[in-house]
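Asks: Sequence and predicted structure below; questions after.
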Amino acid sequence: MADELDILRRANPVPATDPRFHDRPLDQHAQRRLNRLLHGERRSTSPRPLRRWVWSVGTAAAVGAVVLTLTLSGSTTTPAVAAPRPLIVEAGSTPVPLDRLADRVTASGSQRLVQGTHVQTWSMSLTSGPGARPPITLPAERVVRWKADGSHTELVVATDPRHPGRPVVTDADPVPRTVEDGHVLSRRTYPPSWSDAPPVARPPHDAERLRAYLDEIDRLEAMGTSELLDAVAELLNNWTLGAREDAALVRVLADAKGLRPAGAVTDRLGRQGQAYVYEDTAHSARRMLVLDPRSGAVLGIEDTVTKDDPEYGVKAGDVMSYSAWMR
């Protein structure tokens, strides 16, 4: 235990001076970092590579919980926990380079910047060690709305638009279980609060300042392409971007190294998009960014594992997480 405490104290993933963590639970970004510290590489004791993907949308404590394989009914029923398949690029579609898309996108649209978000997520929950159970995929929808007085509400619902009306698996309790489609997992109201630190601070709408803003979100690591995508997700989990911010973000992404155009895709909400793929070889992951080909808005980010990992029961091609942002 002392070793884990030393790691946490040195990393300080939730500094007391950071207003993002006042009077609210950890967000997904903080949870992911906490779980990477708890379950990832310990330089002094383990030669194994850092496991980026050992995380859950539940509380940090739930990562170690025993996961049960749940089914809708009977032994012949398709498991309710089946992971979504990776998005497939349309055969014969023409990839659009990011710099060309950035030149095409204008900041003159009617969409305005709004504090708050509406996002659908699918996240893999993993366990390892003796008694570990197969991974399960947890779908949820989250709506955050801010009010003029600085207060805001957060509504989280268990739902999967791929299977409307069917029961949904959730880890809202210590042991995963099925609930009705549309079941409210949490409904919270937060008191007024203000911050000048990203991602709560208002994002700028020019590329250079937006890049610095995103860099400030991810303070623990150098800003590579994978870290940039993490920061973009964190931004979109707090703000619905306007046309000017969308245009600036596409310009920032166009400068990212290793983010290659892949072609047209249809996302999990049925929207047409352009896919851009980053091969994160250091973490055996493939990251796909989906952009609206007209406005440049980020439609989604998909993380797929590229190497089997028997310890956690994942195979190459498994979708570890997917976020689809809506307006």
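Replies: Structure's in. What do you need? Numbering: from 1, shown residues only.
Asks: C-alpha only now, for contacts and for neighbours.
Replies: Noted.
Asks: do you know how far the residue lying closest to Val314 once chain neighbours are set aside is from His283?
Replies: Distance criterion CA to CA, 6 or more residues apart in numbering; nearest residue to Val314, sequence neighbours excluded, is Asp308 at 5.8 Å. Distance, Asp308 to His283, by CA to CA, to the nearest Å: 12 Å.
Asks: any idea which element Arg287 lies in?
Replies: strand 285-291 (DSSP states H and E).
Asks: Show me what that strand is packed up against.
Replies: Here strand 285-291 touches strand 272-280, strand 298-305, going by 3 or more CA pairs under 8 Å, 6 or more residues apart in numbering; DSSP states H and E.
Asks: JSON lines for the ones you listed, including distance to Leu38 and mean neighbour count?
Replies: Below are those laid out as JSON lines (distance: least, CA to CA, whole Å; neighbours: other CA atoms under 10 Å):
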{"stretch": "strand 272-280", "distance to Leu38": "21", "mean neighbour count": "22"}
{"stretch": "strand 298-305", "distance to Leu38": "20", "mean neighbour count": "24"}
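Asks: also this one, for the comparison:
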Amino acid sequence: MATSAAALVAGVVVVQVADSSTPAYAATPEPLQVQYSGDAPMARDALLRLAAALEAAPAPAQSVGRFSFVRVGQWSLDMSFSKGSTDVAMVPQVISTWRAADGSGKVATVNLDRSDLEQRPDAEGLLAAAAGSVPDVNTYGPGELAAVVADPVPTDANALEQALYAHQPRVNGAKSAVRAVADLYRTTEVDQNVRVAVLRFLARTDGVLLRGAVTDRLSRHGLAVSVDSDNGGTRDILVFDQRTGLLLAYESMFLRRPERLPVRVPAVHAYVLYLDQDRRADTT
């Protein structure tokens, strides 16, 4: 199974903010427009319905190959503090990962900065810059490229729960469940049986709320669920394709402004768009 995207929305802005009672604010993306932005219901029933529909659907043809391949586009706030000021950079990347079951593989990262996009800080500009850039490539021998969950990824929800909480500790609450799922999709081709297990795992996780219908930053329609944590200070959102059950996007936002960080809340400080996933015979 493979997903692809034709556009990626991101930008680069660098703001230097001296300590002040009236700081200049860094530009951040607008939050996603969700169906339930206020009092959201629990996500359990919606997730179980999606899992059941996916389980009843014909299994898609499985791609074959030694390497699990995943490509993501991601944007994150990068900040540094120096001499009473805060430097904030909004940094986009495109990351491609090939990983074999023995932990060998390759990661190719296109890092984009302000000069790459200052003329065209839009979707086409980012993709054009990424396509025309030489990626930073790292290769890994057996055992050197760790997976979030070792192959084969469990298709039983109980076993998958144990594996995901070994990566993101259960003690940190429901946000660990959401973040572990986001991390799983970053490094592993997730087949239909695992997608069902992921949905069932989230359905029984206390604190996962339904945000409903949403259009992600690639104009893909999906079902959003979220977890609020840190006493209401942060929100993590997952967006799933309602046809395939694949994860389309992950976002993290501040609902309360952290000290010394010049952003207006709610502020999206990171997002990941899942662009492609399949299996490949080699790392080219």
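Replies: Here it is on my side, so go on. What you see is a predicted model, and the numbers here were worked out from it, not measured in a lab.
Asks: Tell me which stretches of the first structure form strands.
Replies: For the first structure, the strands defined by DSSP state E cover 114-125, 136-146, 152-158, 168-170, 177-179, 183-190, 239-240, 260-266, 272-280, 285-291, 298-305, 319-325.
Asks: returning to that earlier point: what's the matching range in the second structure for the strand holding Arg287 of the first structure?
Replies: Counting by TM-score structural alignment, strand 285-291 of the first structure falls onto residues 234-240 of the second structure.
Asks: Have a look at how far, on average, that stretch is from the first structure.
Replies: Superposed on the first structure, stretch 234-240 of the second structure shows a mean distance to its aligned partners of 1.1 Å (mean CA distance after the TM-score superposition for the first structure).
Asks: what do we get in the first structure for Pro142 of the second structure?
Replies: Under the alignment (TM-score structural alignment), Pro142 of the second structure maps onto Pro192 of the first structure.
Asks: Give the full set of residues in contact with the residue nearest to Val314 of the first structure.
Replies: Residues in contact with Asp308 of the first structure, defined by CA atoms under 8 Å, 6 or more residues apart in numbering, are Val314, Lys315, Ala316.
Asks: ditto for Thr215 of the second structure
Replies: By CA under 8 Å, 6+ apart, the contact set of Thr215 of the second structure is Leu32, Gln33, Val34, His221, Gly222.
Asks: Just the closest of the residues you listed to Met90 of the second structure, please.
Replies: Of all these, Leu32 has the smallest distance to Met90 of the second structure: 17.5 Å, by CA to CA.
Asks: Surely the closest one and Val214 touch.
Replies: Yes - counting by CA atoms under 8 Å, Leu32 of the second structure touches Val214, with 7.2 Å between them.
Asks: neighbour-wise, which of the two wins?
Replies: Legend: neighbour count by other CA atoms under 10 Å for Leu32 of the second structure and Val214, higher for Val214 (20 against 15).
Asks: ok, the more buried one to Tyr274 of the second structure distance?
Replies: 16 Å.
Asks: now swap in Asp230 of the second structure and tell me
Replies: 26 Å.
Asks: Which one of those two is surrounded by more residues?
Replies: Taking other CA under 10 Å, Asp230 of the second structure and Tyr274 do not tie; Tyr274 has more neighbours (24 against 13).
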